[in-house]
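Trainee: what follows is a predicted structure for the sequence shown.
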Amino acid sequence: MAHIDLGVDETEFPGVRGLMKYRPVTGKPMMELAETLLRGPLSLPTADRELIAAYVSGRNECTYCCSAHSAFAAALLDEGMTVVDQVRADVDTAQVGAKLRALLHIAGAVQRSGREVTSELVEAARTEGATDEEIHDTVLIAAAFCMVNRYVDGLGTFAPSDPKFYDEAAQRITSVGYRNMA
């Protein structure tokens, strides 16, 4: 049970979904941000953006966000959950491209502290073909997920333990997006 009464059945609206229902005035712009960052017209593939969200959420130990975005990324990747699990276990040995690996290193630095994003990490990403826009978007996705992870966990929201819940959510998100999530 969440630390505050969200006024919803948390098993029906777990994690951030219950928080969006509780405070639509803040929930609506947060969903718009998620839609823009994870599905909007950015140069990084949607699957890569979801993988960055899953990776950061896993490093932050946010069960709900990590499980959700891992399922969302897996639904979009040809390799499915195999590559998601590889990235979460060890970015350096995961079967991802060099550019994505470099961007994941940047995301990991953001997760620790924005100040840990060094010019060396940025240059390594550029060397692998990342554009300034992709570096920007990676930093913003990682920073946004640090905020959302702390929001979800700071209010003690419910996180389903059944992977089937997240797989069903992935089908919904990949077909209709985040705007209608709550």
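Mentor: Yes, it's here.
Trainee: only C-alpha atoms from now on, for both contacts and neighbour counts.
Mentor: OK.
Trainee: what's the following helix or strand after the helix or strand where residue 70 lies?
Mentor: Assessed by DSSP states H and E, residue 70 sits inside helix 63-76. Downstream of helix 63-76, the first helix or strand assigned by DSSP H and E is helix 81-89.
Trainee: for that following helix, packing partners?
Mentor: Contact partners of helix 81-89 among helices and strands, from 3 or more C-alpha pairs under 8 Å, 6 or more residues apart in numbering; DSSP states H and E: helix 46-59, helix 63-76.
Trainee: can you redo the ones you listed as TSV with distance to residue 5 and mean neighbour count?
Mentor: Formatted as TSV, these follow (distance: least, C-alpha to C-alpha, whole Å; neighbours: other C-alpha atoms under 10 Å):
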stretch	distance to residue 5	mean neighbour count
helix 46-59	24	25
helix 63-76	18	24
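Trainee: of all those, which one is nearest residue 13?
Mentor: Among the helices and strands packed on helix 81-89, helix 63-76 comes nearest to residue 13, with 11.5 Å by C-alpha to C-alpha.
Trainee: what residues does the closest one touch?
Mentor: 15, 46-48, 50-51, 53-58, 80-84, 149, 152, 158-160, 163, 166-167, 169-171, 173-174 (C-alpha atoms under 8 Å, 6 or more residues apart in numbering).
Trainee: and the comparison structure, right after this:
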Amino acid sequence: MAHIDLGLDERAHPGIVGPMRYRPETARPLNELAETLLRAPHPTLTPGERELIAAYVSGLNECRFCCASHSATAAAQLPAGMGLVDQVRADPETAAITGKLRALLRIAAAVQRSGRDVTAELVDGARRAGATDLEIHDTVLIAAAFCMFNRYVDGLGTLAPDDPAGYEISARRIVRHGYRPA
């Protein structure tokens, strides 16, 4: 049960969905931010890769709802599916991903610990692996935003269902329609 009365059935509105329904005026800009970061046209990072960064950071933050949700959404958009998501979450250093994505995930992990943990060496390593300044910028912003989203969900003590089927259904909806409310 959430720490506050959200005025709804949490089983029908788990995780971030409940707080967003509780405060639609704050949900609007948060959904726009997620839409822009994860789904807007990007010259090089696919929506699946951006969702993977969100899932990875959410896993590092131990946010069960966001990790499961964004893992399912990444898997729905990556050719290697959930197998790759699981590899990255377990150990990005040995996962079957590009060196550039691995370097971006190192930056994301640094942001998760503290923005000041993003060092010139990490940025230079990402550049050597082929990352552009736009990719580095967007990785930092995705990681920072998901630290906020994770704390929003967990700070209110919202429900994180155990059944992966619900996350897969939500992922299909997000892939089709995005993060903007219907």
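Mentor: Nice, I can see it. These numbers were taken from a predicted model, which means no experiment stands behind them.
Trainee: what TM-score do we get after superposing?
Mentor: The TM-score (TM-score structural alignment, normalised by the length of structure 1) is 0.98; 181 aligned residues with a C-alpha RMSD of 0.8 Å.
Trainee: make JSON lines out of the helices and strands packed on helix 81-89 of structure 1 and add distance to residue 110 of structure 1.
Mentor: Output for the helices and strands packed on helix 81-89 of structure 1, formatted as JSON lines (distance: least, C-alpha to C-alpha, whole Å):
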{"stretch": "helix 46-59", "distance to residue 110 of structure 1": "9"}
{"stretch": "helix 63-76", "distance to residue 110 of structure 1": "16"}
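Trainee: what's the closest of those helices to residue 116 of structure 1?
Mentor: Comparison of these against residue 116 of structure 1 by C-alpha to C-alpha identifies helix 46-59 as nearest, at 14.3 Å.
Trainee: nearest residue to the middle of structure 2?
Mentor: Central residue of structure 2 (C-alpha atoms, centre = their mean): residue 54, 2.0 Å from the mean position.
Trainee: thought it was touching residue 142?
Mentor: Yes: using C-alpha atoms under 8 Å, residue 54 of structure 2 is in contact with residue 142, at 6.4 Å.
Trainee: report the buried residues of stretch 150-170 of structure 1.
Mentor: Buried residues in stretch 150-170 of structure 1, defined by neighbour count with 16 or more other C-alpha atoms under 10 Å: 151, 152, 153, 155, 157, 158, 159, 160, 166, 167, 169, 170.
Trainee: residues in contact with stretch 83-102 of structure 2?
Mentor: Residues outside stretch 83-102 of structure 2 that contact it (C-alpha under 8 Å, 6+ apart): 49, 52, 55-56, 59, 71, 74-75, 105, 126, 129-131.
Trainee: need the distance between the two termini of it.
Mentor: With C-alpha to C-alpha, to the nearest Å as the measure, stretch 83-102 of structure 2 spans 16 Å from end to end.
Trainee: could you pull out the buried residues of the longest helix along structure 2?
Mentor: Counting residues, the longest helix found in structure 2 (DSSP state H) is helix 133-155. Residues of helix 133-155 of structure 2 classed as buried under the neighbour-count rule (16+ other C-alpha under 10 Å) are 135-136, 138-140, 142-147, 149-154.
Trainee: got it, and stretch 97-106 of structure 1?
Mentor: Residues 98, 99, 100, 101, 102, 103, 104, 105, 106 are the ones in stretch 97-106 of structure 1 that count as buried (16+ other C-alpha under 10 Å).
Trainee: where does that stretch end up in structure 2?
Mentor: The alignment of stretch 97-106 of structure 1 onto structure 2 (TM-score structural alignment) covers residues 98-107.
Trainee: where's the closest residue to residue 160 of structure 2 other than its chain neighbours relative to residue 118 of structure 2, distance?
Mentor: Computed as C-alpha to C-alpha, 6 or more residues apart in numbering, the closest residue to residue 160 of structure 2 that is not its neighbour in sequence is residue 65, at 4.7 Å. Applying C-alpha to C-alpha, the value for residue 65 of structure 2 to residue 118 of structure 2 is 26 Å.
Trainee: again with residue 88 of structure 2
Mentor: From residue 88 of structure 2 to residue 118 of structure 2 the distance is 20 Å (C-alpha to C-alpha).
Trainee: between the two, which has more neighbouring residues?
Mentor: Counted by other C-alpha atoms under 10 Å, residue 88 of structure 2 and residue 118 do not tie: residue 88 has more neighbours, with 21 against 18.
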